[in-house]
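**Student:** next come a sequence and a model predicted from it.
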Amino acid sequence: MQLSDFDFDLPERLIATRPAKPRSSAKLLLAEGAETRDLRVADLPSVLRPGDLLVLNDTRVIPARLTGHRPRQTPDGEVRAKIEVTLMEPQADGTWSALAKPMRKLKLDEKIIFSSGLQADIKVLDGGLRLAFNLTGDDFDVALADAGAMPLPPYIAAKRAPDAQDNEDYQTIWAKRAGAVAAPTASLHFDEDLMAALIARGVRTCFVTLHVGAGTFLPVTVHDVTTHRMHAEWGEVTEAAAQAMNAARAAGGRIIPVGTTALRLIESAAQENGTMRAFEGTTDIFIYPGYRWKITDALMTNFHLPKSTLLMLVSALMGADRIREIYDHAVAENYRFFSYGDASLLIPSRI
């Protein structure tokens, strides 16, 4: 299974840099077995059945992109070297793993000064950058909210800088548990009107947490995709969420994760017989064609990058040939791609 098997031509004009307004007005490509229909996300209640269960990721994106400087003393006085930092995830020792530009001139124990009173000391360089901040708890959260910017994906950040509107646009309406540096983007299509319509239809929801890491944007660099190794991300399925999934399945409802993040978490937590259990820990599950599904019946997701692990995941769900048909249709019909783009509802014929 080669990386080139998951390539396709995507016109740059289809890469969305802003979301649809209102959120549920985005286009929705329904792929149910061999059938393809062009809908809107607002049509979702008419497509789903009473008793279906949507599994939603309640992670909250932190403003993880920081711009600061490294003060250095020279014979001519203090020099300030600009540095850009993207926080990745908190560590057990209180430090944060991070990415930085530039990296090559950083020194151990060097200080980085940001705005809003936020500072960090470089504690680890070998094996990855670790930062120890001068603030903790609520003080850190307040300073980060003021000093940081939303960590937009590279394909958006290359076209424009993040702004205040992204603080709302790049966050789900149910975001609760802070820790992600990328949004569960399929969930960005949901608004209050859509949620009310789903409830009226008898569609149920439950919440899980997967803190999406910056590694989600890392490219696949191996030709044989089966040798690729995923980054680990922390997640939790509560006992209540596990019971909701088991009850829905027992009653004949379909388990439909919204987004690949929720899907990867529940497939990590489920037992081989499809029974869901409570789970807390990290997962580095890699799903590609040939995967044996445990609990997922369908998936709502955005349209993904060529040669990405997420394109491999949807190929595993629908079949590689069918996904090529779906993506060819999406390009031909001018669906918008990636984080701020349109959505698809993928229901394999085995259901």
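**Tutor:** Received, thanks.
**Student:** CA only for contacts and neighbour counts going forward, please
**Tutor:** Will do.
**Student:** can you tell me the SS state at residue 155?
**Tutor:** Judged by DSSP: H, G, I helix; E, B strand; the rest coil, the three-state class of residue 155 is helix.
**Student:** apart from its chain neighbours, what residue comes closest to it?
**Tutor:** residue 15 (7.9 Å; CA to CA, 6 or more residues apart in numbering).
**Student:** again with residue 295
**Tutor:** residue 274 (4.9 Å).
**Student:** wasn't the one you found part of a strand?
**Tutor:** No: counting by three-state DSSP, residue 274 falls outside a strand, being coil.
**Student:** ok, it touching residue 294?
**Tutor:** Yes: counting by CA atoms under 8 Å, residue 274 does reach residue 294; the two are 4.7 Å apart.
**Student:** follow-up on the earlier one: burial of the residue nearest to residue 295, as a residue count?
**Tutor:** Residues within reach of residue 274, counting by other CA atoms under 10 Å, total 17.
**Student:** from residue 310, how far out is the nearest residue to residue 320 once chain neighbours are set aside?
**Tutor:** Using CA to CA, 6+ apart and skipping the chain neighbours, the partner closest in space to residue 320 is residue 289 (7.4 Å). Residue 289 sits at a distance of 11 Å from residue 310 (criterion: CA to CA, to the nearest Å).
**Student:** and here is the other one:
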Amino acid sequence: MRTDDFNFDLDEELIAQFPIKDRDQSKLLVMNKESGKIEHKYFYNIIDYLNKGDVLVLNDTRVLPARLFGNRPGRDEKIEVLLLKKTLDSSWECLVKPGKKMKIGTVVEFGNGLLKGEVKEIKEDGSRIVKFIYDGIFEEVLEELGTMPLPPYIKEKLKDQERYQTVYSKHNGSAAAPTAGLHFTKDLLLKIKNKGVKIAYVTLHVGLGTFRPVKVDNIKEHIMHSEYYNIPEESSKIINEAIEENSKIIAVGTTSIRTLETVARDYGKIIPTSGWTDIFIYPGFEFKVVDSLITNFHLPKSTLMMLVSAFSTKENIMNAYKIAIKEKYRFFSFGDAMLINKEENR
């Protein structure tokens, strides 16, 4: 299976540069998972596709303001550091620019010395292990000095940082938002609960590797970055009860589906657990837990295009994207949504 099989052409004007005013007013393309039949709705219509007893699985990770700008002491040049994931107590794996100025032992100051970082290791992929020195609580220092790590295809400045967080975000740790969840409002979630739909929270701290285009021709040669996940006991119980009752499991976002299918693969069922996953889902994958998927429109030739193609079929997905482009849907992080729906319960 070739990477180019998951390519498509997209005009830049369809790449959403800012979030829509009201989260749940974005468009929703509803596609039948098996037949590929398509409907055009708005996101607030999602409640019409959820039934009493169904379980909606949400990723409650929270994006860190993980982009820092600093300089080497006594120098004026700008150094950019992007936190990817925590490795030790005060050390993080980071992307840095310009890399040639960030050799082992280099010290960078942020906020006039409020935060300092020293390069301890250079990894094979060019990322750095940086040890940070600060007073107080690291997350509070980040809130003061850092900015949201918006994807490079977003050129506009984000006025409200919370618009790159879900309304249910809770656990700090992501380098990017679980964007399918950005469409939910607290009011819509309340209506969904009042309909008898159960909510189960999982956590997966999103790494930038998830969104990178695949650079190998044969997709089986692609190596995924690992990401931390956690499934609490209450969520495990809710999901397993729904499976026993033949109720539908709806994953919100590719991060939620990767979490659930990782645990089902490793343990045979959903259990309360945490760990690291580098699961790579592409056509041919056998899904064990999730029935329906709420997702955004993804980058061409990305692992996420491969995942959604595996969840339905490549033909159905490519056709849906063709129609979405024709109908001027907004793409990527701040774009519109798609429901890949299994109409009947198990």
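**Tutor:** Received it, and whenever you're ready, just let me know what you need. Keep in mind that what you see is a predicted model, and the values were worked out from it rather than measured.
**Student:** so which strand or helix has the aligned partner of residue 276 of structure 2 in structure 1?
**Tutor:** Under the alignment (TM-score structural alignment), residue 276 of structure 2 pairs with residue 282 of structure 1. Secondary structure from DSSP states H and E places residue 282 of structure 1 in strand 279-283.
**Student:** now do the buried residues in that strand.
**Tutor:** 279, 282-283 (16 or more other CA atoms under 10 Å).
**Student:** a markdown table for these, including distance to residue 123 of structure 1?
**Tutor:** Shown next, in a markdown table, are those (distance: CA to CA, whole Å):
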| residue | distance to residue 123 of structure 1 |
| --- | --- |
| 279 | 31 |
| 282 | 24 |
| 283 | 26 |
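**Student:** nearest to residue 62 of structure 1 among these?
**Tutor:** Nearest to residue 62 of structure 1 out of these is residue 282 (CA to CA; 19.0 Å).
**Student:** would you check that that closest one makes contact with residue 232?
**Tutor:** Yes: here residue 282 of structure 1 lies in contact with residue 232, judged by CA under 8 Å, at a distance of 5.8 Å.
**Student:** who's in contact with the match of residue 276 of structure 2?
**Tutor:** By CA atoms under 8 Å, 6 or more residues apart in numbering, the contact list for residue 282 of structure 1 reads 232-235.
**Student:** the residue positioned nearest the centre of structure 2 and residue 55 of structure 2, how far apart?
**Tutor:** Against the mean C-alpha coordinate of structure 2, by CA atoms, centre = their mean, the closest residue is residue 178 at 3.3 Å. As defined by CA to CA, residue 178 of structure 2 lies at a distance of 18 Å from residue 55 of structure 2.
**Student:** likewise for residue 344 of structure 2?
**Tutor:** On the measure of CA to CA, residue 344 of structure 2 and residue 55 of structure 2 end up 14 Å apart.
**Student:** okay, the two: which has more neighbours?
**Tutor:** Comparing residue 344 of structure 2 with residue 55 by other CA under 10 Å, the one with more neighbours is residue 55, at 26 against 8.
**Student:** from residue 225 of structure 2, how far out is that one?
**Tutor:** 28 Å.
**Student:** repeat that for residue 151 of structure 2.
**Tutor:** 17 Å.
**Student:** where does the residue nearest to residue 320 of structure 1 sit: helix, strand or coil?
**Tutor:** Here residue 289 of structure 1 takes the coil state, with states given by three-state DSSP.
**Student:** can you check which part of structure 2 stretch 188-204 of structure 1 sits on?
**Tutor:** With TM-score structural alignment as the criterion, stretch 188-204 of structure 1 aligns to 182-198.
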